[in-house]
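Participant: Just to be clear, the model below is a prediction. Sequence and coordinates:
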Amino acid sequence: MAGHMKKYILEEDEPTEKKGIYAAWDEDNYIVMSWIMNSVESHIAPTIAYYTKAKDMWSFLRKTYSHATNVVKILQLEEELCNIRQRDQDLSQYFATLIAAYER
């Protein structure tokens, strides 16, 4: 987006005046909407097809799908933490191992 000077479409609100810069914003909005529509999987496209602003499309997609990555990371972390054993480490070494796993 930034390389095409269109990132502002996802970050800024629609211009309030329907003249001047609005024409450029409107054109850029439709360009970004088409990029988004052409980038999502076919079963996702109908869920965003009714949006008229790329910013709203992007917000919906971010709210709906961004947490999936976090869930995977959380599950991986939980598994890793559950598999760490103290064994022959002293308490400070064991604690350092837990902290290192958490910070990854």
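Facilitator: Cool, got the structure.
Participant: use CA for all of it now, contacts and neighbours both
Facilitator: OK.
Participant: how far is the helix or strand Pro46 falls within from where the chain is centred?
Facilitator: Element membership of Pro46, judged by DSSP states H and E, is helix 45-48. With CA atoms, centre = their mean, to the nearest Å as the basis, helix 45-48 stands 17 Å off its chain's centre.
Participant: Which helix runs longest in this structure?
Facilitator: Scanning the chain for the helix with the most residues, using DSSP state H, yields helix 54-83.
Participant: residues of that one that come out buried?
Facilitator: Using 16 or more other CA atoms under 10 Å as the test for burial, helix 54-83 gives 54-58, 61, 77.
Participant: helices or strands up against the helix or strand following it?
Facilitator: Using DSSP H and E, the helix or strand that follows helix 54-83 in sequence is helix 91-103. Secondary-structure packing of helix 91-103 (3 or more CA pairs under 8 Å, 6 or more residues apart in numbering; DSSP states H and E): helix 54-83.
Participant: got a list of what the closest residue in space to Trp58 that isn't next to it in sequence touches?
Facilitator: In this structure, Trp58 finds its nearest non-sequential neighbour in Leu10, 6.9 Å apart by CA to CA, 6 or more residues apart in numbering. By CA atoms under 8 Å, 6 or more residues apart in numbering, the contact set of Leu10 is 54-55, 58.
Participant: Could you measure from Leu10 over to Ile36?
Facilitator: Distance, Leu10 to Ile36, by CA to CA, to the nearest Å: 11 Å.
Participant: Please compare the first structure with the one that follows:
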Amino acid sequence: MGLIDGTARKEMFGKEIWGQWERVNAIVLSWLMNSVSKSLLSGIAFASTAFDVWTDLKERFDRVDGSRTCSLHKDITSLQQGIVSVSVYYTKLKSLWDEFEAFVAHMNRQKLYQFLMGLNDSYHQARSQILMMDPLPSINYAYAMIVGDESQKAVVSGVNSISAALESVALYSKASSSSNGHNKEFCYKIVGYPPDFKSKRKVQGTSPTYGNTGSPKYMYL
């Protein structure tokens, strides 16, 4: 860390250990080179210390705002070859292009994260699927995926609503049929006759009476 943040610079040590410092610096410098995007290597390829690389990257990416975008755009449009060679001119221009592209990619990722994190929890599965994609999709592609998931949810919800309505109608029809039919609780042959069933039956029926002729006559009660 001292080689990166400048607290362990070469001139701070005696010359007898400069060789050791150079070896350690080469190792840390290789770590940094292997950690950045390949598109940014051209801007730091000629750096001699890890501190120089870290300072350059910090200045370029520590603050990503509109003023830096404007400054990059101005530098790109105003850069001229001048007295330097074509190779140096092109390297400088490409470095500015790479930084601008990295800035745009960073802003696009921020937009994607903001869009996904603001979605309702019902889109958790789709959101996880998008974040696991490598490389991350554009914001337009992610939007299309979420809209497709939303449409699918609407179709499933509609089918479930229709099924629930049909089930309610079926249950209502069954209940109506049962109330108009011969229910088990009113069937005396199954549940048994009440104690006064026979006496009521006699009263509600007809009883014969006999006249002087001995012929039976019926009196309706």
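Facilitator: Arrived safely. Since this is a predicted model, take the numbers as computed values, not measurements.
Participant: Can you pull the TM-score for these?
Facilitator: TM-score for the superposed chains, counting by TM-score structural alignment, normalised by the length of structure 1: 0.55, backed by 67 aligned residues with a CA RMSD of 2.5 Å.
Participant: so where in structure 2 does the helix holding Pro46 of structure 1 end up aligned?
Facilitator: Taken onto structure 2 by TM-score structural alignment, helix 45-48 of structure 1 occupies residues 41-44 there.
Participant: So which bits of the matching stretch are buried?
Facilitator: 43-44.
Participant: mean deviation of it from structure 1?
Facilitator: Once fitted to structure 1, stretch 41-44 of structure 2 is off its aligned match by 0.7 Å on average (mean CA distance after the TM-score superposition for structure 1).
Participant: OK, contacts around the most centrally placed residue in structure 2?
Facilitator: Central residue of structure 2 (CA atoms, centre = their mean): Arg127, 1.9 Å from the mean position. Applying CA under 8 Å, 6+ apart to Arg127 of structure 2 gives the contacts 116, 146.
Participant: in which helix or strand would I find it?
Facilitator: Element membership of Arg127 of structure 2, judged by DSSP H and E, is helix 124-131.
Participant: Could you list every helix and strand that the helix or strand just after that helix packs against?
Facilitator: Proceeding N to C from helix 124-131 of structure 2, the next assigned helix or strand is helix 139-180, under DSSP H and E. Where contact means 3+ CA pairs under 8 Å, 6+ apart, helix 139-180 of structure 2 is packed against helix 86-117, helix 124-131.
Participant: counterpart of the last one in structure 1, which residues?
Facilitator: Helix 124-131 of structure 2 corresponds to no residue of structure 1 when matched by TM-score structural alignment.
Participant: Tell me which residues of that helix come out buried.
Facilitator: Neighbour-count burial for helix 124-131 of structure 2 flags 126-127, 130 (criterion: 16+ other CA under 10 Å).
Participant: quick one: which of the residues you listed is nearest Gln114 of structure 2?
Facilitator: Nearest to Gln114 of structure 2 among the buried residues of helix 124-131 of structure 2, counting by CA to CA, is Arg127 at 11.5 Å.
Participant: how near is the closest one to Leu112 of structure 2?
Facilitator: Arg127 of structure 2 is 10 Å from Leu112 of structure 2, by CA to CA.
Participant: mind listing what Ala49 of structure 1 touches?
Facilitator: Met37.
Participant: just to revisit the earlier point, so which helix or strand takes in the equivalent of the residue nearest to Trp58 of structure 1 over in structure 2?
Facilitator: With TM-score structural alignment as the criterion, the equivalent of Leu10 of structure 1 in structure 2 is Ile4. If you go by DSSP H and E, Ile4 of structure 2 is part of helix 2-5.
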